[in-house]
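Peer 1: Pasting a predicted model and its sequence here:
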Amino acid sequence: MVTDMHDPVEAVRHFSRFYTGRINVLADRLLESEFSLPEARVIFELGHCDGMSARDLADMLGLDPGYLSRLLNGLKRRGILTRSVSEMDRRRHVLALTDAGSSALEALQAKSRAEVSAVLEPLGQDARRDLVSTLRKAEHLLGGESAAGKPVPVIRPHRVGELSWALARQAMLYEQEYGWDGGFELTLLKIGREFLEHYNPDDDCLWIAEVDDRVAGSAAVVRDGPETARLRIVYVEPDARGLGLGHKLVGACIDFARSRGYREMVLSTYSMLTAARRVYEVAGFTLYAEEDEQAYGQYLTAQHWRRDLA
């Protein structure tokens, strides 16, 4: 059969057949695992965003609630996930991966990375950059607007110059929103300098949230001990709030830390930053210490949070 590649419909269908065959997603079990593609996608989402309900998953994945309920019950029977009452809202039931589910997620991600790496192996650096650029453009053209009319964000590694941008924007926003003085900017500059001086891609990362080709937020992971990662430089632009960027950025950091073998992640924040604290709570962090201090022209309560990654 001859395909008319000048017809946009046929061109998209042709590429879909090519790529699904290349990465073998049509097999009964994904990546030679015990899971189907929908099951693996549910495991992936639960591993990157704690505190989700079945309704949240149905809306995110566009799945029929009845079909999703059967799928979740199957995973629960196999010991992959649990369903419990939310501590923050007793009317809400939340889903979470068990230890077996977390192990399954790690295995799926390792196999997926290995498979895609094998696909990319024949390509040189220039070809890979062209491919990434083309994929981003395709995603923007085909899915740049969600069903609700909101732009779809991209979470990606940082590029040269974006750390300085993120630090400057956070300093400006905190002065505008909370009245923090220049002392906070000095603290951010020290954090940025330490990141650049000690940056090791095997240990550290800076994730950038991009919306409509512009920086809309950031979050970083740095080594804080032999088995401890620290979460830093978390911020989201005001006009990009409501897109779940905070959850996505923190989830990407947790995923990175796990992939590098960290056993726990810690962070420090202030009690007045209620939106950020909500993100940390949903991501599974727990408060373990706090103290009052005077900083940035304010009387603040510093808080220290921890999450087990084992």
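Peer 2: Sure thing, it's come through.

Peer 1: okay, CA-based contacts and neighbour counts for the rest of this
Peer 2: OK.

Peer 1: can you pull out the helices in the protein?
Peer 2: For the chain, helices defined by DSSP state H occupy the ranges 8-23, 37-48, 54-61, 65-77, 99-120, 125-143, 162-178, 182-198, 245-259, 274-282.

Peer 1: Could you dump the ones you listed into TSV with mean neighbour count and distance to S268 added?
Peer 2: Listed next are those as TSV, based on neighbours: other Cα atoms under 10 Å; distance: least, Cα to Cα, whole Å:
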stretch	mean neighbour count	distance to S268
helix 8-23	12	41
helix 37-48	19	21
helix 54-61	15	28
helix 65-77	15	34
helix 99-120	15	25
helix 125-143	12	34
helix 162-178	16	16
helix 182-198	14	13
helix 245-259	22	14
helix 274-282	16	10
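
Peer 1: another one to put next to it:
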Amino acid sequence: MNTTIKEFRSFNRFYTQFVGLLNKRLLESPLSLAEGRVLYEIGATPTSSAADLSQLLGMDKGQLSRILAGLRKRELIERQTGPGGRTPLPLALTPDGEKLLHDLNQMADAQAHHLLRHLDHPDLQRLQEAIQTMRSVLGAREEHTSPQKSPRLRTAQAGELGWIITQHGEIYAQEYGFSDKFEEYVVAGVAAYLNKKDAGSNVWIAEYENKPVGSIAIVKDSSQESQLRWFLVQPHARRLGIGKALMEQAITFSRQAGYAKTFLWTIAHLHSARKLYSAFGFHCVEEKEGTMGDQTVREEKWILEL
């Protein structure tokens, strides 16, 4: 045990210096590391409250309160309410906050590329396996001590594409008043996916307490592009970091599959989803007016360069 502790502490010292965490500011931004992490989590989980963030990050409430006050003073975050006042969204990014987070994500990707550029494919594989091992081993401790089970992701099983269709129909009807025409639209997309079943495509289910609570898919569009589809998290599971985990899974899969970019279509009034897309580096490249679920909507195409 003593040897492991020494190696663990030695690795922490090496890694914090290697990625520049000892610098006063994060990636030459105006934020500290702690401020940048809080900004990231608000962007990745737009429905988070201060209490949610404190629990998620294991951060002292007093320290977190000071960080949030500083971010509000800089007009990077705000408190607001959801569409129609039905769902409270205690913390959200402002347009300036979204831009800064987008810039930070771009700089972080560039830094990682610079640090790893000398590694060949076998070494990159070894590094990825080592990272996954560390997360699995250290995460097992959290599962044993947490009063709740941790959400887990897995590839969709037989019959679960039907669950995805049903959930889209129910949730979009309840939250946005869409008619069953929207469910028909989802059915058509799922049917097309099943007819092709390309190797560069996959669908994942997020599971919590042994029940499916969310989904996401990557569908091959061409040899260079993939499309992110059927991203959904049930309302009661939206403060567990599931949306963020699903997005990370989809983007990682797209990169490993060799795509140059991935894109998605969304609608303008899905505010929480749009903030999450922005937090992961997507940006809107096209807008058009359309009809969905018997409603007139503003459709948006968002792209992420991989």
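Peer 2: Thanks, I have it. A quick note: this is a predicted structure, and the numbers were derived from the prediction, not measured.

Peer 1: Present the helices of structure 1 as a markdown table; the columns should include distance to Y288 of structure 1.
Peer 2: Below are these laid out as a markdown table (distance: least, Cα to Cα, whole Å):
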| stretch | distance to Y288 of structure 1 |
| --- | --- |
| helix 8-23 | 44 |
| helix 37-48 | 23 |
| helix 54-61 | 29 |
| helix 65-77 | 31 |
| helix 99-120 | 23 |
| helix 125-143 | 40 |
| helix 162-178 | 24 |
| helix 182-198 | 22 |
| helix 245-259 | 18 |
| helix 274-282 | 12 |
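
Peer 1: closest to R230 of structure 1 out of those helices?
Peer 2: Across these, R230 of structure 1 has its closest neighbour in helix 245-259 (9.1 Å, Cα to Cα).

Peer 1: Show residues contacting the closest one.
Peer 2: 48-49, 106, 153, 155, 203, 205, 207-209, 217-221, 229, 231, 234-236, 265, 276, 279-280, 283, 309-310 (Cα atoms under 8 Å, 6 or more residues apart in numbering).

Peer 1: and what of stretch 229-237 of structure 1?
Peer 2: By Cα under 8 Å, 6+ apart, the surrounding residues in contact with stretch 229-237 of structure 1 are 166-167, 170, 188, 216-224, 245-246, 249, 253, 257, 262-267.

Peer 1: mind running it again at 7 Å?
Peer 2: 170, 216-224, 245-246, 257, 262, 264-267 (Cα atoms under 7 Å, 6 or more residues apart in numbering).

Peer 1: Just list the residues touching the residue lying closest to L68 of structure 1 once chain neighbours are set aside, thanks.
Peer 2: In this structure, L68 of structure 1 finds its nearest non-sequential neighbour in A58, 6.8 Å apart by Cα to Cα, 6 or more residues apart in numbering. Contact analysis of A58 of structure 1 by Cα under 7 Å, 6+ apart lists D64, P65, L68.

Peer 1: I'd like to know how far A58 of structure 1 sits from I155 of structure 1.
Peer 2: 22 Å (Cα to Cα, to the nearest Å).

Peer 1: again, but for A240 of structure 1
Peer 2: Relative to I155 of structure 1, and taking Cα to Cα, A240 of structure 1 is found at 13 Å.

Peer 1: before we move on, back to that, to which residue of structure 2 is the residue nearest to L68 of structure 1 aligned?
Peer 2: Aligned counterpart of A58 of structure 1 in structure 2: S54 (TM-score structural alignment).

Peer 1: returning to what we had before: out of the helices of structure 1, which gets nearest to E291 of structure 1?
Peer 2: Closest among the helices of structure 1, using Cα to Cα: helix 274-282, at 15.8 Å.
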